[in-house]
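Novice: Can you look at this prediction? I've put the sequence above it.
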Amino acid sequence: GEEDERTRPPDPTMVWGVDETLMGMVKSNALIQVNEKLREKLGECESVIKALQVDLERAKKTNERAVNQVHNLTIERDHLLMERETVVTKAVASEAAAESAQAQMRELAAQHDSNRATLETQLRETRSKLSVAYDKNDELAKENRALSAENREKAKQVSRLETHLI
């Protein structure tokens, strides 16, 4: 057992300073490997970040276009609402004007019917009066003819009497 102990290398923990150097080398080697892995991960993360930044810029531009579209559509909607209000106002005014015109037309038609009825009544009365006047005129003409004939007869008699008197 003693010889084996002599040929065997000493326990690093038993040699002063050797254990720290070996441990430092192990730790250093482990740190180098971890550092390499971290550098790889960092490179991957940088690539992902760059890709995400590109995506973010695209998304910002898309969002900006969408915001502009919303703004333009809002302006267009407001314009259409104003146009609709104008059209509704004009339609209400036109409807009121049409109703007023219809009321005036009904009044004029009623007035026309009333005037027509009055004129027809006056026309019947005038025709009746004309008929009566015609009949009276006819009678007066007959009387006038009779009186004229009688007058001529009397004028003849006066003329005969005058010839007898002279």
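Specialist: It's in.

Novice: use CA for all of it now, contacts and neighbours both
Specialist: Noted.

Novice: Quick test: name the residue nearest the centre of this structure.
Specialist: In the chain, the residue lying closest to the centroid (CA atoms, centre = their mean) is residue 84, at 2.7 Å.

Novice: all helices of the protein, in order?
Specialist: For the chain, the helices defined by DSSP state H occupy 2-7, 18-165.

Novice: what distance separates the shortest one from the centre of its chain?
Specialist: Its chain's C-alpha centre and that of helix 2-7 lie 108 Å apart, by CA atoms, centre = their mean, to the nearest Å.

Novice: one more structure, for comparison:
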Amino acid sequence: MATSFSFDVVSEFEYQEMVNAIDQSKREIISRYDLKNTGTEINLEPDSITIKTDSEFTLTSVHDVLQSKAIKRNLSLKIFDYGKIESASGDRIVQVIKLRKGIEQDLAKKISKLIRDNFPKVQAAIQGDSLRVTSKSKDELQAVMQLLKAQDFPTALQFNNYR
């Protein structure tokens, strides 16, 4: 049995699901009584979301709406990296929320070390913004997955290319 099995640890989200969550959030903001006449705008760019509104109170409500819609669409809240709140013209505020995608090098090294410490026969190789985990045993790979799921990392982790 010379074959080896592998899977990739990645941090991604489904962009179309994010588009749908933003659209649903916009519809709810238009129809909600407390947010109806606030002039709130939500704009989705490929790697960020920009929220423009009239006060921090309404911004908090918009965050709640956006988070609830993201959860319903199976998007992790760990992909949102909230920027600082800035003043805009006309007593309005703006906040940019960066969308996290990919595993940073520091976190990839931590995950790799965690795997090496707990499973000496399993190899973990950093490949750009993902991590390839290989082993001769499928059972060990599944144990690695369970170990990583039990940890609380600052980014959302998914497992794909399980072969």
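Specialist: Structure received. Everything numeric in this text was worked out from a predicted model, so none of it was measured.

Novice: what's the TM-score here?
Specialist: The TM-score (TM-score structural alignment, normalised by the length of the second structure) is 0.15; 42 aligned residues with a CA RMSD of 5.1 Å.

Novice: returning to that earlier point: deepest of the helices of the first structure, which one?
Specialist: Sort the helices of the first structure by mean neighbour count, taking mean count of other CA atoms under 10 Å, and helix 18-165 sits at the top with a mean of 12.

Novice: Centre of the chain to it, how far?
Specialist: That offset, for helix 18-165 of the first structure, works out to 11 Å (CA atoms, centre = their mean).

Novice: again, but for stretch 158-166 of the first structure
Specialist: With CA atoms, centre = their mean, you get 109 Å for stretch 158-166 of the first structure.

Novice: what about residue 158 of the second structure, neighbour count?
Specialist: Using other CA atoms under 10 Å, residue 158 of the second structure has 14 neighbouring residues.

Novice: Quick check: nearest residue in space to it, chain neighbours excluded?
Specialist: residue 10 (5.3 Å; CA to CA, 6 or more residues apart in numbering).

Novice: quick one: the one you found from residue 71 of the second structure, how far?
Specialist: Residue 10 of the second structure sits 19 Å away from residue 71 of the second structure, taking CA to CA, to the nearest Å as the criterion.

Novice: between the two, which one's more packed in?
Specialist: The neighbour comparison of residue 10 of the second structure against residue 71 (other CA under 10 Å) goes to residue 10, with 20 against 12.

Novice: so the more buried one makes contact with residue 160?
Specialist: Yes: the pair residue 10 of the second structure and residue 160 passes the contact test of CA atoms under 8 Å, sitting 7.5 Å apart.

Novice: residues of stretch 107-126 of the second structure that come out buried?
Specialist: 108-109, 111-112, 115, 122-124, 126 (16 or more other CA atoms under 10 Å).

Novice: Filter those down to the ones in strands?
Specialist: 123-124, 126 (DSSP state E).

Novice: Quick check: which element contains residue 132 of the second structure?
Specialist: strand 130-135 (DSSP states H and E).

Novice: now that strand against strand 123-127, angle please.
Specialist: Computed by axes from the mean of the first three to the mean of the last three CA atoms, to 10 degrees, the angle separating strand 130-135 of the second structure from strand 123-127 equals 160 degrees.
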